[in-house]
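[1] What would the 3D arrangement of this be:
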Amino acid sequence: MSQTQDPAGGPVPEPRSEADGGAAADGAPGQAAEGSEQAGEQAAAAAGSEAGAPGQAARFTSAPDPARKAAQLAALAEAVRAVEQRDGSDGPSARSRATGPASTTGGEPQRPAAEPQQATAPAAPVLELPADALRATVQLLTHGGAPAAAADGLAKAALTALGEDAPALLQQDPWALLGLPGVRPEQADGFAQALLGPAGGPGDPRRGRALAGWLLEQAALRGHSALTVDELRAGLAKFSLPDADEAVQAAVEDGRILPYQEEETGPGARPVAEDEEPPMRLLFALERIAQAEEEAAEGLARLLATFTGDPEGADREDGAQGGIDWERAAEQAGSASAAALVRAVAAAPLVLHTGDAAALGESAALLRAARGLGLRVRAASWTDYGRQALGEPESVTLAELLGTVDRTEDGFLALDLLIVQDAPLLDLEQAATLLEALADGTRLVLSGDPGQLWSAGPGRLFADLLAAKACPVVASRTPDLGPIGELVSGIGVGELTAVEAPEKEVVILTARESGEAVHRAVQLLTDSIPRALGIPAEQTVLLTPGHGGPGGTRALNAAAKARLNPGPGRFAGFDPGDRVVYSPVPGINHPGRVAGGDQAGLRLRLDDGSELVLAPDRVDRLRHGWALTVHQALGRRWPAAVVVLPEEAAAGLTRQWVYTAFGRAERHLSVVHAAGPALAQAVAERPAAPRTTRLRGLLAEQAQQG
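    So this is what the prediction gives:
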């Protein structure tokens, strides 16, 4: 990396004494924290307040009885068998699904559709809630300790989630409050104690059941699709339950969580002899996530099973006979990597294509080849930036693909080949929706960089497919040129090395603490980079691990706004001209600017050219956008990026995060570094925050059955 200097070539000025401090740290930094914090804050806002829940932290101190552990583990296995027998299955096999009871909400779990990026989004409809039920719920919550300012919003969330009987249901089971957005266990405990008195103790079965479900919800925010029995037990043990295993068993019997048994796989699995039974692990999952993971596995298996290749005697578009000439298309692809990709797609229905920005040319070559062969083909990108970067008329965003592309009479996408860019960003629910839309025999290429951060939602589809070796993999051999590409490539293999940057493509600045890092980052954004490199502030992004803390997005955005667009925040804290990012759901982020506001809401002009009126009840989904977390930046690149590494982020850094953050820059990368030795340690020693998933086991099970 280059020497510490300002991009303009001179010394870096010392920070002003009034450097912005920012909000207090409200979430651990790093990959998992930034995704879960964003989701948690949006959920809390939906409930009416970030504090938003009643009661004081209850201080339970009961200790579990060690003598009962072996018996409880056996009881858990018995619970798995009981659920299977109740649903008519023959009991667990080497990899058996223990199908749980029907959802208590009725019907199948609904996957929210991706919001179109190039259409004005309507304001969220106002849900009509019964006045009597709302008043009764507010009274109950206030009696349970909810702050008056938060009770109304929390009551609306309770009625939305639980229905008109919410007051009676909460009176019957106070810990049901834990299922509402933004509520934490200590708040639910305080609410239960206020309603039940001494009877609301730590060993109440209702408490254990609610905590088991809450822990799986929190795990999903961190990307896990399931938890092992040991992980779930360890999480429950932190809440002073008399017996964690008993709570898990109760949650299974109640249907709140579903148990699964599968063979242990992966690098940590114990090797076994040929005549030895493979080691098994017991997993627990929420129904909607388990169903999405199974649907994704089934969709992949269906594409593999229904592929028959191209008919030998099919007419080609050029009038020649003899089928589709894939080999000729490969020879004309333009590079060895593109030719390998064309040949792989010719032979297989599912292909993984790995590579960074330079690999876009190979996807574009495949798209042109398929078009020339007369196939119906589309390339779907995560963002409008990705669509434009591919530069092909058949390229659309993923939202456009699912919303506007032609369908067959059976409702499938009218495609012979689909290329999905940024495939590592697909979570399980999105993947299941996409695969459900593909007809039998459709070819699918999942393309992306395996080194970047995974999806904001649960699962690691792309990584699990790579590990399962379920289909051909074509690795791009096209090098990422320039100092930034050299630096990022080294990080990808665990090496943080110095690179030659004669045109100041890479600049590293050190800071003593987070306040200084904020000052230097904003100085780079507003002065040094525009002056020295000619890249305006509008084309530069500030990136940091999390929203909270003295070096998070809140502190950076406040400092950037003060320099670039000062104002009183007339519209819910925003002013015309503010750079913003709109996140309708976690993982979907639309950058833009505030154009104005009135009683109807905030008028936004998004970077993709569309306009949006954001109703007042949706403003909680809007943030200032000079500074983003790296998860918010996924699927995009900027001419210049300033990556801020605050001291409080040190423990949460991973190689995956650093690789992704540094790779957001096209022409210039500045790193404001206050994390000490943690940066080098993360690159060398911490590849990624682990995720517990079931997809690899499901794919192996289906391969055996096939």
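[2] use CA for all of it now, contacts and neighbours both
    Noted.
[3] The residue most central in space within the chain: what's it in contact with?
    Note on the chain: the residue nearest the mean C-alpha position is Ala456, at 0.5 Å, using C-alpha atoms, centre = their mean. The contact partners of Ala456, taken as C-alpha atoms under 8 Å, 6 or more residues apart in numbering, are 35, 221-223, 425, 427, 586-587, 631.
[4] Contact partners for Ser337?
    Residues in contact with Ser337 (C-alpha under 8 Å, 6+ apart) are 362, 474-478.
[5] Now go through these and say which are in helices.
    Judged by DSSP state H, those include Glu362 as members of helices.
[6] Show me which pair in the contacts of Ser337 is furthest apart.
    Val474 and Thr478 (11.7 Å; C-alpha to C-alpha).
[7] Any chance you could list what contacts the lengthiest strand in the chain?
    Within the chain, and with DSSP state E defining each element, the longest strand by residue count is strand 588-598. Contacts of strand 588-598 from elsewhere in the structure, counted by C-alpha under 8 Å, 6+ apart, are 117, 571, 574-583, 602-607, 625, 632-633.
[8] ok now do Ala330, which residues does it touch?
    Going by C-alpha under 8 Å, 6+ apart, Ala330 touches 338-340, 342-343, 369.
[9] same thing but 10 Å
    336-344, 346, 365-366, 369 (C-alpha atoms under 10 Å, 6 or more residues apart in numbering).
[10] so can I have a markdown table of those showing distance to Gln56 and secondary structure?
    Below are the contacts of Ala330 laid out as a markdown table (distance: C-alpha to C-alpha, whole Å; DSSP: H, G, I helix; E, B strand; the rest coil):
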| residue | distance to Gln56 | secondary structure |
| --- | --- | --- |
| Ala336 | 64 | helix |
| Ser337 | 60 | helix |
| Ala338 | 60 | helix |
| Ala339 | 63 | helix |
| Ala340 | 61 | helix |
| Leu341 | 59 | helix |
| Val342 | 61 | helix |
| Arg343 | 63 | helix |
| Ala344 | 60 | helix |
| Ala346 | 62 | helix |
| Ala365 | 60 | helix |
| Leu366 | 59 | helix |
| Ala369 | 64 | helix |
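[11] Would you do the same for the sequence below? I want to compare the two.
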Amino acid sequence: MSATENNASEETSTAPDAADTAGGGSGGGSGGALSGAEKAAAVAALAERIRTIGQQEGGPAPRTPRKPQAPRPDAEDEGPAGAAAPDEQTGRGAQDADGRDAPAGDAGAPVPAPAAPRPAPVRAETDEQRAQALKDTAEVLTAGGAPADLAPAAVAAFGDGAAEQLRADPWAVLTLPGVRPEHADGFARGLLGPAAGPGDPRRAQALVPWLLEQSALRGHSAVEIGEVTAGLDRLGLPDAAAALQAAVLDGRAMPFQEELTGPEAHAAGGDEDEPPTRTVLALERLALAEESLADGLVRLMSTFVPGEDRDETEDADETEGATETEGATEGATAGDDAGTGADADTGAVEGAAGADTAEAAAPADPGPAAWEAAAAAAPSTSATALIRAAAEHPLITHTGGEAARAEPAALVRAATGLGLRAWAATWTDQGRDGLAALADGPLQVATLAELLAGTAGPGRSSDGTLALDLLVVLDAPLLDVELAATLLESLADGTRLVLSGDPGQLWSAGPGRFFADLLTAKVCPAVASRTPDFGPIGELVSGVGIGELQPVEAPDKEVVILTAKDGAEAVHRAIQLLTDSIPRALGIPAEQVVLLTAGHGGAAGTRALNAAAKARLNPGPGRFGGFDPGDRVVDSPAPGTVRPARVLDGDAAGLHLEYADGARRTVPPAEAARLRHGWALTVHQAVGRRWPGAVVVVPGDAGAALTRQWVYTALGRGERHLSVVHAAGPALPQAVAERPAQPRTTRLRAILAENAAQAY
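    Okay, here's the model as predicted:
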């Protein structure tokens, strides 16, 4: 598998052959080849029918407030049998990679009845019941030719009745990790025999959400209907149109019709009187997350009330009035004491104390003059601009590189000085510590995970929202739509929210492109930093940001470019830099140098690099689940979250780790699968962190995965030194010049354009 296995496996898994579909059948129900115009017309007819269904069922995706979700399970590895992992989203993959359109079937066919919903899982109440459920499920899996190792995942997904559910619906196995359609088809044939046909309604019921989930792994929060139809066609489903209509009817997919704007509208044709539209499908959780996110942003903008200046006369009058009121209250209390006794007195005192407490807890309300004074005292013109924007607006985007992070720090310090409850949130612990070091004095900062979990930060108000007046979120491009929606639901009405990040860096591990969509929608002020990243590395990265990969002057060897003829030579050169050249010539220890590459597999992927680094730096048999004391590892507790650590020891309790921040933790054997060796990381794993030295390996087989966004992020991970081991030939400068980013289909920009215009 290539170094870019994140989409290689998808590109090589097209429609299953006849054996994989229990007898096969052509993709599509038209009975013959269709011309391009006929395919387009069939897809358009299907889109119109689904739109009609959506209207009959009450319209698409009501804007229902979304409850915060628990962190998603780790999916950092390849995902379903090599599918794109969340930390390696560099392409769309096979389901939408080729340009074929699928026949959509007869446009006049009746709307099919929805498939019966799968029952809710029933959980085992005792250890004995769970053990029996695991045993029964393993037997069913084995009978169908599936690995018995899937039993725990099946019981976790389907509950105590997993065995019965898999017997009744073998294609339900497709929802389990590592299972692809060809595997599910084989399992169904093993249980059902010849009855497991490619057109089985249960197969159609499973394939539609599977395709949408695969698209979510590649970063899409919605998928155009033609792409889903083509994917079903490639999977050998006889009637893709009927499957899509059934999925819409029973709620497994939610349809939306949107008007196209800008370049998309121009490419699609149409005119001013009748603008072009597209129909997209989305999983319910992602559709509601984007709706909730948009609602949250509009809520902050519509409930914000800026403070007003108060002169000394008003303050004196209010103080005098408060004194008179206090005197009257004391007199009334004394009179009550004479007539009703001590109980009344106690109640009056407690009530006054409660009022005083509420008044003391009320947030400050600085006016324009106070904000302007704080802005004038800011350490840079860009920080001044950011503080002035925060004085007048509740929602702001701030863009800039590493050096620009000092500006949000200055804003939080200024807001705290004005009496506001102001905090900053970063993506990683390293980002948290680095931001605190940039501030001119103490800074209230936590990681976003700590803030939302309540382990650090201001705590929660009585209504459950964060006790904040202003929140600055750094590394905002890394927020997927679900996490961003959870964040917005945690903010009270009128809270100021500043989203800061580098728009040139890679997007989130999860679906969506929240920060990019917000910038494009232009529904709030955008403050662009004028603070450049200095030095040869900063100059190189800045050039990549505008599409130019040019050599830079590096008198102290801050930047070194090396070439390699193939993956094996690239690994050899990278290990030589890590273990010898950089420590010897620059004084940067190997422990402070990271190897970065495009993917986990291939001749120069993380597996090959980590194996070579371990053999050189910490050889050993891997006696603790493949690890030895002294190994560098990375812990991935959730998609897009990576924590570097070092193995201290291991025993029956698990692996004992020491993290980069000095914290220690024992990872139990059941969770050890989420650990990887950590000398080499993918660039997606490295976002939000920097190292004194970085060696970026660009394999020759990574050409299709390379984008300007990937290169920009990779080259910016080094603080003092950057080495590039380059084996991709002209593909690297071509990607920088011509391929800004792998596209993602989302709905947020359209929702914001529709609903946020009046709020801004």
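[12] After superposition, what's the TM-score here?
    Comparison of the two superposed chains (TM-score structural alignment, normalised by the length of the first structure) gives a TM-score of 0.85, and 636 aligned residues with a C-alpha RMSD of 2.8 Å.
[13] quick one on the thing from earlier: next step: the contacts of strand 588-598 of the first structure restricted to helices.
    Reading helices off those with DSSP H, I get 632-633.
[14] Okay, and which of the contacts of strand 588-598 of the first structure map to strands?
    Those of the contacts of strand 588-598 of the first structure lying in strands (DSSP E): 579-583, 602-606.
[15] Columns neighbour count and distance to Asp416 of the first structure on top of these, output as CSV?
    Below are these laid out as CSV (neighbours: other C-alpha atoms under 10 Å; distance: C-alpha to C-alpha, whole Å):
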residue, neighbour count, distance to Asp416 of the first structure
Arg579, 26, 40
Val580, 24, 38
Val581, 26, 35
Tyr582, 24, 34
Ser583, 22, 32
Leu602, 24, 41
Arg603, 18, 40
Leu604, 26, 37
Arg605, 22, 35
Leu606, 22, 32
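[16] And those residues, which is closest to Glu317 of the first structure?
    For those, the nearest to Glu317 of the first structure is Leu606 (39.8 Å; C-alpha to C-alpha).
[17] how far away is the alignment partner in the second structure of the closest one from Arg646 of the second structure?
    Mapped onto the second structure by TM-score structural alignment, Leu606 of the first structure lines up with Tyr659. Distance, Tyr659 of the second structure to Arg646 of the second structure, by C-alpha to C-alpha, to the nearest Å: 6 Å.
[18] Map Glu298 of the first structure onto the second structure.
    Using TM-score structural alignment, the equivalent of Glu298 of the first structure in the second structure is Asp295.
[19] list the contacts for that match?
    Residues in contact with Asp295 of the second structure, defined by C-alpha under 10 Å, 6+ apart, are 63-65, 289, 301, 485, 488-489, 751-752, 755-756.
[20] what does Ser292 of the second structure give?
    Going by C-alpha under 10 Å, 6+ apart, Ser292 of the second structure touches 62-67, 286, 298, 481-482, 484-486, 488-489, 748.
[21] Mind listing what's buried along whatever helix or strand it lives in?
    Element membership for Ser292 of the second structure, per DSSP states H and E: helix 284-303. Within helix 284-303 of the second structure, the residues that count as buried by 16 or more other C-alpha atoms under 10 Å are 285-302.
[22] What of stretch 541-551 of the second structure?
    Across stretch 541-551 of the second structure, burial judged by 16+ other C-alpha under 10 Å covers 541-545, 547-549.
[23] Going by distance to Glu264 of the second structure, which of those residues wins?
    Gly547 (21.9 Å).
[24] Map that closest one across to the first structure for me.
    Matched by TM-score structural alignment, Gly547 of the second structure corresponds to Gly494 in the first structure.
[25] Just give the closest residue to that match, not the sequence neighbours.
    The spatially closest residue to Gly494 of the first structure, leaving aside those adjacent along the chain, is Ala684, at 4.6 Å (C-alpha to C-alpha, 6 or more residues apart in numbering).
[26] From Gly347 of the second structure, how far off is the corresponding residue of the second structure for that neighbour?
    Using TM-score structural alignment, the equivalent of Ala684 of the first structure in the second structure is Ala737. The gap separating Ala737 of the second structure from Gly347 of the second structure is 74 Å, by C-alpha to C-alpha.
[27] Same question for Leu595 of the second structure.
    67 Å.
[28] The residue mapped onto Val560 of the second structure from the first structure in helix, strand or coil?
    Under the alignment by TM-score structural alignment, Val560 of the second structure pairs with Val507 in the first structure. On the three-state scheme (DSSP: H, G, I helix; E, B strand; the rest coil), Val507 of the first structure is labelled strand.
[29] now swap in Ala204 of the second structure and tell me
    helix.
[30] same check, this time on Arg281 of the first structure
    Applying three-state DSSP to Arg281 of the first structure yields a three-state assignment of strand.
[31] so how many other residues sit close to it?
    Arg281 of the first structure has 15 neighbouring residues, counting by other C-alpha atoms under 10 Å.
[32] before we move on, the earlier item: same list (the ones in strands among the contacts of strand 588-598 of the first structure) but as CSV, adding distance to Pro198 of the first structure.
    Listed next are these as CSV, based on distance: C-alpha to C-alpha, whole Å:
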residue, distance to Pro198 of the first structure
Arg579, 52
Val580, 49
Val581, 47
Tyr582, 45
Ser583, 43
Leu602, 48
Arg603, 52
Leu604, 52
Arg605, 55
Leu606, 54
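[33] Closest one of those residues to Ala148 of the first structure?
    Leu602 (27.5 Å).
[34] What residues does that closest one make contact with?
    Neighbours of Leu602 of the first structure in contact, by C-alpha under 10 Å, 6+ apart: 571-572, 574-576, 594-596, 612-616, 618-619, 622.
[35] Separate out the buried members of those.
    Neighbour-count burial (16+ other C-alpha under 10 Å) applied to the contacts of Leu602 of the first structure gives 571, 574-576, 594-596, 612-616, 618-619, 622.
[36] Check these and tell me the two furthest apart.
    Pro576 and Arg618 (17.4 Å).
[37] circling back to that earlier point, need the nearest residue in space to the match of Leu606 of the first structure, chain neighbours excluded.
    With sequence-adjacent residues excluded and distances taken as C-alpha to C-alpha, 6+ apart, Tyr659 of the second structure is closest to Ala645, at 4.0 Å.
[38] so what corresponds to that neighbour in the first structure?
    In the first structure, Ala645 of the second structure lands on Gly592 (TM-score structural alignment).
[39] shouldn't Gly601 of the second structure be in contact with Gly567?
    No: Gly601 of the second structure is beyond contact range of Gly567, at 11.1 Å (criterion: C-alpha atoms under 10 Å).
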